[in-house]
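> next one to model:
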Amino acid sequence: MEDALSWGSILLRIAAQLLPVWVALIVTFALSMQFKRRLGLYGRIFDSPVGMTGFGLVMFWVFTALFADWIITHDPLAQLSGMKNIIPGSPLKDPAEGAYPWYLLGGDHLARDVFSRVVMGAREVLKIAPAATVVAFMVGITLGLPAGYLGGRLDTTISFLSNLVLAFPVILLFYLLVTPEIRVTGIPIALAAILFIFPVIFLTILFNSRFFTTPAKRNLYVGLTLLFGLWAYSGLAFNADPLGIWSMDPNMLNVFVSVVFVNSPGVFRIVRGMVMDIKTRDYVAAGQTRGEGPWYIMLWEILPNARGPLIVDFCLRIGYTTILLGTLGFFGLGVTPESPDWGSTINYGRRLLAIAPHPAVVPAIALMSLVLGLNLLADGLREESMKD
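From the prediction side, this is the model:
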């Protein structure tokens, strides 16, 4: 049996396991710095120390999630004999042939490797938060643009429904939407049917308005959007994809739909407010004078000029969503009970803080660093977008 590792050896071995992440970060930063003047707002992040630091933290976890299968030292669900609540750097009691000989960050209450669970937990978090935030933004933008631009009863109705959702306590609303019992009511399926159609509507209107004067391109882009969009929609919302490519586990569907439903009203209000301001600008009046259609003006004149604040809000909202997902996992309402998501790992580890703090502290630091990176990135983007 191997000897226990010192903290210096533990950190060196963790750094070695994360080698693919370091290489990917170096390549990303090198290329981004080389071509930053050609990359618009993204390139200008590297002129801001705050934004660059946030970008580095975020991409560290993105690459960790991507290369998780190469980084982990053990199966994050495997329970090895004699490794329950073991301290960091402890050797395996009875290692199998070819197995990694240590638990680098110790074992949890079920004798699972904390290091591998934290690494794989990054994939669980980043699998839901960005995608759900993108869908929430498509819902908010699709509703916020006409509400702010056209006003009237449409604005009044959508604003009332938005305020109704926002008036409900967020954590309690999440708790109600993700409980397993709610699946029997069919509410998650109904919400998925409503919310998942918005990306298809958004992209269809986007291409139709842009290529309206060139029917051949318009028909091609709109046709492809409807073909692939409705195919994905049938699988994700109703699990009716005949090829089985698009599907979502019921637990994940609950969480995903809940994130979209809770975030969409906030995005709607931001977009609506910005549109009400921008629509009074001279270039919008010029577009109206040229005879451009309302959707063209909204999507191709107004929306690009609102991109700075929306990109900043997008980064912040991913951070909020990450915290909410951690909170759900902490309450045992995550994707699956055995999931290595950070919230569940913190929940399991908190009961042993007095005798073995590492199962809870390590995922808590991981969660904090990702959210910190997103906040710093948002600050950097805000700083650079204000220079336009």
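> drop to CA atoms for contacts and neighbour counts, all remaining ones
Fine.
> run a quick neighbour tally on the closest residue to residue 17 other than its chain neighbours.
Leaving aside its chain neighbours, residue 17 sits nearest to residue 71 (5.2 Å; criterion: Cα to Cα, 6 or more residues apart in numbering). For residue 71, the neighbour count with other Cα atoms under 10 Å is 22.
> got it, and residue 290?
Residue 290 is flanked by 9 other residues according to other Cα under 10 Å.
> now it: how far from residue 85?
Distance, residue 290 to residue 85, by Cα to Cα, to the nearest Å: 70 Å.
> to compare with the earlier structure, here is another sequence to fold:
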Amino acid sequence: MTMAETVALTSIKKEKKKEKTFIVITKRLLKNKLAVAGLIIIALQIAMAIFAPFITFHDPVKQNLNLSELPMFSENHWLGTDNYGRDVWSRIVYGARISLIVGIVAVTLGLIGGVILGMLGGYYKKLDGLIMRIVDLLFSFPGILLAMLIIAILGTSLINVAIAISIWSIPTCARIVRGSVLSIKEKEYIMAMKSLGASDLRIMFKHILPNAFAPIIVFATMRMATAILSTASLSYLGLGAQPPTPEWGAMISQGQAFMWTSPHLTIIPGIAIMLTVFAFNVVGDGLRDAIDPNMDIQ
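As a prediction, this is how the structure comes out:
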């Protein structure tokens, strides 16, 4: 059998194994009750974000001081209103859209930067030392303080929050990808591709990266929880969403002055943050358990 035939046969076997592995991982994940509950919560959040105009009946930023601080289950305002008379339900629903968008953008940018640095560091020994020192430098800053520093330089806005969180995500992602690349690049089929004259870019992004997806997916899922919580924290501190943007952290900040008279202004967005972070964390844990390499795939 020629070298080309060996590589082709190996590729076919890999594809079949990937398909079988995906089915097994899905079955394992669905057996995890907490992960299933998390998936349901995430699905509901996404549905809220997409269909926000159809499931709300009030403008989330429109003020009506005659209806300020209405309690929960009031007529036409079932979650009440805030101190400016804005409907809390509408602000929670549109806040889900903001949190998910900022989280997705931040995690995506972090993955792009982390994957590129991790791939280069893991594949090229000459670049590994330099890249890992840059990663170590980023690790030397506490994450939230690094994000605050970046926002202080760039200015307060949700776009800058997403950029700050993405930069914060890069070093962890780079470390994860580098570890996978160091392991995968020594496999026989990678050596075979090199002997056939395949370019480094082709090997890295067509043969190594797809086999490193499992830890990347787990990282991305759990990082979404961190990104959403960080967005809320920065907005609470006044460094993210600015009034009257309906963002959960900003809602908590604005509502804490009315904690004794209208506690729902703080409790409801707090519950929204808690449920969303919980959902992404348990799904991430479930994925990690489902793709545990120590578990035999039948």
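> which residues in the stretch 51-200 of the second structure form strands?
With strands called from DSSP state E, counting those that start in this stretch, the stretch 51-200 of the second structure shows none.
> sorry, back to before: alignment lookup: the residue nearest to residue 17 of the first structure to the second structure.
The equivalent of residue 71 of the first structure in the second structure is residue 55 (alignment by TM-score structural alignment).
> then residue 372 of the first structure?
Under the alignment (TM-score structural alignment), residue 372 of the first structure maps onto residue 278 of the second structure.
> who's in contact with the residue nearest to residue 17 of the first structure?
Each residue near residue 71 of the first structure by Cα atoms under 8 Å, 6 or more residues apart in numbering is listed here: 17, 18, 20, 64, 116, 119.
> which residue is nearest the centroid of the second structure?
Centroid-nearest residue in the second structure: residue 224, 2.1 Å away (criterion: Cα atoms, centre = their mean).
> tell me the counterpart of that residue in the first structure.
The equivalent of residue 224 of the second structure in the first structure is residue 318 (alignment by TM-score structural alignment).
> one more: residue 171 of the second structure?
Match for residue 171 of the second structure (TM-score structural alignment): residue 265.
> its match touches residue 140, doesn't it?
Yes - look at residue 265 of the first structure against residue 140 with Cα atoms under 8 Å: they come within range, at 6.4 Å.
> where along the second structure do the helices fall?
Applying DSSP state H to the second structure gives helices spanning 3-31, 33-50, 52-55, 88-123, 125-139, 143-154, 158-184, 188-195, 200-202, 213-236, 248-255, 264-290.
> got these as JSON lines, with distance to residue 80 of the second structure columns?
Formatted as JSON lines, the helices of the second structure follow (distance: least, Cα to Cα, whole Å):
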{"stretch": "helix 3-31", "distance to residue 80 of the second structure": "37"}
{"stretch": "helix 33-50", "distance to residue 80 of the second structure": "18"}
{"stretch": "helix 52-55", "distance to residue 80 of the second structure": "16"}
{"stretch": "helix 88-123", "distance to residue 80 of the second structure": "6"}
{"stretch": "helix 125-139", "distance to residue 80 of the second structure": "43"}
{"stretch": "helix 143-154", "distance to residue 80 of the second structure": "32"}
{"stretch": "helix 158-184", "distance to residue 80 of the second structure": "26"}
{"stretch": "helix 188-195", "distance to residue 80 of the second structure": "61"}
{"stretch": "helix 200-202", "distance to residue 80 of the second structure": "56"}
{"stretch": "helix 213-236", "distance to residue 80 of the second structure": "21"}
{"stretch": "helix 248-255", "distance to residue 80 of the second structure": "12"}
{"stretch": "helix 264-290", "distance to residue 80 of the second structure": "8"}
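> mind listing what residue 362 of the first structure touches?
Residue 362 of the first structure makes contact with 114, 118 under the criterion Cα under 8 Å, 6+ apart.
> now residue 96 of the second structure, nearest residue through space, not along the chain?
Using Cα to Cα, 6+ apart, the nearest residue to residue 96 of the second structure is residue 49, at 5.6 Å.
> now for that neighbour, how many residues are close by?
21.
> now swap in the one 5 residues further on and tell me
Residue 54 of the second structure has 8 neighbouring residues, counting by other Cα under 10 Å.
> quick one: neighbours of the equivalent of residue 210 of the second structure over in the first structure, just the number.
Per TM-score structural alignment, the equivalent position to residue 210 of the second structure in the first structure is residue 304. Around residue 304 of the first structure there are 11 other residues, counting by other Cα under 10 Å.
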